[in-house]
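> Have a look at this prediction, sequence included:
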Amino acid sequence: MTTLQEAVQRFTPLDPELMARRLGRPGPMPRVIIDTDTANEIDDQYAVAWALLSQDRLNIEGVTAAPYSFLHHRDGLYEAVAALQTGSGTDHDSKFVGPFAGWAKRLLADGRTADDIEFVTPDVGEERSYEEILRVFDACHVAHEGKVFHGSPAHLSSYDAPVDSDAAQFIIKQARKREDGPVYVLAMGALPNIGSALLMAPDIIDNLVVVWTSGFPSYAPFCNEPSLNLVQDQMSSRLLFECGVPHVYLPGYHVGAQLTISRPEMEHFVKGHGAIGDYLWHLYTNNPLHTKYAISQPETKTWVIWDIINVAWMLDAAYVPTHLTTSPHLDEALYWQKDPSRHAMLEAYDVARDAVFEDLYDRLAKNG
């Protein structure tokens, strides 16, 4: 079986000058593909809508559906619920204090158990994402014909077996249009579509820029396991950092996590602003993750709209400040290992939260 190091040998390193150009600011009307697990929660819908309402600034080539699944959480949740039910999961038992303890306690307090939680497989997640993309297009009154593509039904399982899909083929086709300039793939989920495209066509890295949000900053000493986007398809995640494709990394934790929105803001700036405003309001007030995670009094809480950071970076450098660094290694334990001799990568270190939402609100107001 081909190792990551062997797979990376298929890629020709970019000339540093070309890499610098690709990591510079996009030119006017940049070509964009949005790769999104839209039905995973509610943030991708805001990002896709903002992009579709900004087509005077972005050339949207297409939107590709990415799979998602929470199956990797299932065993931990069942174990935590069982421990609490039997009294063994105390605050002094480190085995059950962590990411699943609070969730399990809230479920039991709500009169539910782990059996009440749906854990979809990646193929179901991809299909739901595809259908959700179509709903956002319709709510924005934008024709979706020829613009929306099915993605991989599974995460990468081998560097010898990229998953062929309409999405991967579309990414390859657009990246090979070198006369049209680079294509920016705004990656808002796990990466099997992009990883597979790269493995099937290593030559495309000279005309492709991957703008991905996930994980902790590359200088942070934390395990990236909490990042859903990163942890689901770890093979594709590692390939992205190793293969030398131009990459704009937008950390979710500490950076994208600042993009919270409250119910009063939603009611004032989003609700009533066209069909898409009403749909986003519906999603916010019927958030499936509130039910899944047994969130009480959701009206008092804000929600993170993580994935609009990708669109924000495309639209204005001031929205998402970045610095040039080097691509880290992602080790087997999901920690970053920095190496100053590696190829360049652009990384966000902050986000202008208010300016980002003001732009989104402005687009919704003009639409509504």
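In hand now; what should we look at? In this text, all values refer to a predicted model and were calculated from it rather than measured experimentally.
> only C-alpha atoms for contact and neighbour calcs from this point on.
OK.
> Flag every buried residue along the host helix or strand of A82.
Here A82 sits within helix 71-86, counting by DSSP states H and E. Buried positions in helix 71-86, judged by neighbour count with 16 or more other C-alpha atoms under 10 Å: 76-77, 79-84.
> Mind giving me the packing neighbours of it?
Using 3 or more C-alpha pairs under 8 Å, 6 or more residues apart in numbering; DSSP states H and E, the elements in contact with helix 71-86 are helix 101-109.
> in the helix or strand just after the helix it packs on, what counts as buried?
Going down the chain from helix 101-109, the next helix or strand is helix 122-139, by DSSP H and E. By neighbour count with 16+ other C-alpha under 10 Å, helix 122-139 contains the buried residues 122-137, 139.
> Stretch 153-172 now?
For stretch 153-172, burial by neighbour count (16+ other C-alpha under 10 Å) applies to 153-156, 159, 162-172.
> For the stretch 151-300 of the chain, just list every one of the helices.
Along the stretch 151-300 of the chain, the segments classed as helices by DSSP state H, counting those that start in this stretch run 166-175, 192-200, 228-231, 234-242, 263-265, 274-285, 288-292.
> dropping in the other structure now:
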Amino acid sequence: MIEFPKLTGGKLLNRLAHPAGKVRAVLDTDTFNEIDDPFAVVYALKSPESLTVEAFYAAPFHNEHSDSPGDGMEKSYWELHKIRELLPEASGIPICRGAVSYLPGPAMPAPSEAARDLVDRAMASADDDPLYVLAIGAITNVASAIMLEPRIMEKIIVVWLGGHALHWPHTREFNMCQDLHASRLVLHCGVPLVLIPCMGVASHLQTTLSELNDHIRNKGFLGQYLYETFRGCASEHTAYSRVIWDMSAIAYLVNPAWLPSSIVHSPVLSEDFRWSFDTSRHWLRYVQYVQRNDIFKDFFAKL
């Protein structure tokens, strides 16, 4: 049985406060899965006033774009390399392979280079300089790192795009339902967690091909890459918009006013992916809305 350190109420709430200045961060991403991940990677690297990206971790995923969770991770790993070639800001930032499978059981990690790197970086962090873990895919790598070294819970803050809004009739969201064991662990163990739901919250973060044509297509190779990535996601763009979910995790560190939030008790995740509630559980920060216009305006300006 893994014993997790219990952060006192005061320390946990302190960790859940929005940082006053620039922070250190790692980005855990299933980059090949959806078009929103490259947008988030670029946004993070173009926001040096708010965060320093220390490492990228490739997260596993399995859908029509991959043959297995491990194949999805490997494709994401190489997509991160592709983005790094386009961005001078990414030069020298390590890219680590994540898990090749989801957690095999509720207390069984899936060790990987990414999980070990997270442990090493977190344990080297000073108490007054915690590491932010921006997770925009299945939470497997992060959960594995916590199980490999539970003491990192005192050194990190996890910002996770996962699940749906607490009022939603279910929470069968891709990032959350891929790895039930990992999702439950991160919600239950007491690690400082900022939860950004998808439907009902980040779902407001939509854009269109015509908007990207106006604002990023002419911004060099990088703008062209993002524009073409978006254009290729649909065969017909008439009256079509698409949500760029993952940028929300970056925007949280750029300006908290763009993501109104509150402190709530950590919800309980059922096996059939529904929320239930227990007011005896620890606190987390829950994002309730995203200011879509402010986030995209900032992103376009930074390109």
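Structure's in. What do you need? Just so we're clear, the structure is a prediction, and the values are computed from it rather than from any experiment.
> so what corresponds to V63 of the first structure in the second structure?
Using TM-score structural alignment, the partner of V63 of the first structure in the second structure is F56.
> Spatially nearest residue to whichever residue in the first structure pairs up with N218 of the second structure, not counting backbone neighbours?
N218 of the second structure maps onto G272 in the first structure, with residues paired by TM-score structural alignment. Distances taken as C-alpha to C-alpha, 6 or more residues apart in numbering place D278 nearest to G272 of the first structure, at 5.5 Å, with adjacent residues excluded.
> Distance of that neighbour relative to L364 of the first structure?
Distance from D278 of the first structure to L364 of the first structure, counting by C-alpha to C-alpha, to the nearest Å: 10 Å.
> who has more neighbours, those two?
Legend: neighbour count by other C-alpha atoms under 10 Å for D278 of the first structure and L364, higher for L364 (23 against 18).
> how far away is that one from G277 of the first structure?
Computed as C-alpha to C-alpha, the L364 of the first structure to G277 of the first structure distance reads 7 Å.
> anything in contact with each of these two?
Here L364 of the first structure and G277 share the contacting residues V270, scored by C-alpha atoms under 8 Å, 6 or more residues apart in numbering.
> F241 of the first structure: what's it in contact with?
F241 of the first structure touches 247, 327-330, counting by C-alpha under 8 Å, 6+ apart.
> Identify the farthest-apart pair in these.
The most widely separated members of those are H247 and L330, with 14.6 Å between them, by C-alpha to C-alpha.
> higher neighbour count, those two?
More crowded of H247 of the first structure and L330, by other C-alpha under 10 Å: H247, with 24 against 21.
> related to what we said a few turns ago, quick one: the match of V63 of the first structure and G92 touch, right?
No. Using C-alpha atoms under 8 Å, F56 of the second structure makes no contact with G92, being 11.0 Å away.
> Looking at these two now, which is surrounded by more residues?
For F56 of the second structure versus G92, the count of surrounding residues by other C-alpha under 10 Å is larger for F56: 25 against 10.
> ok now the host helix or strand of that one, how far from the chain's centre?
According to DSSP H and E, F56 of the second structure maps onto strand 51-58. Distance of strand 51-58 of the second structure from the chain centroid (C-alpha atoms, centre = their mean, to the nearest Å) equals 11 Å.
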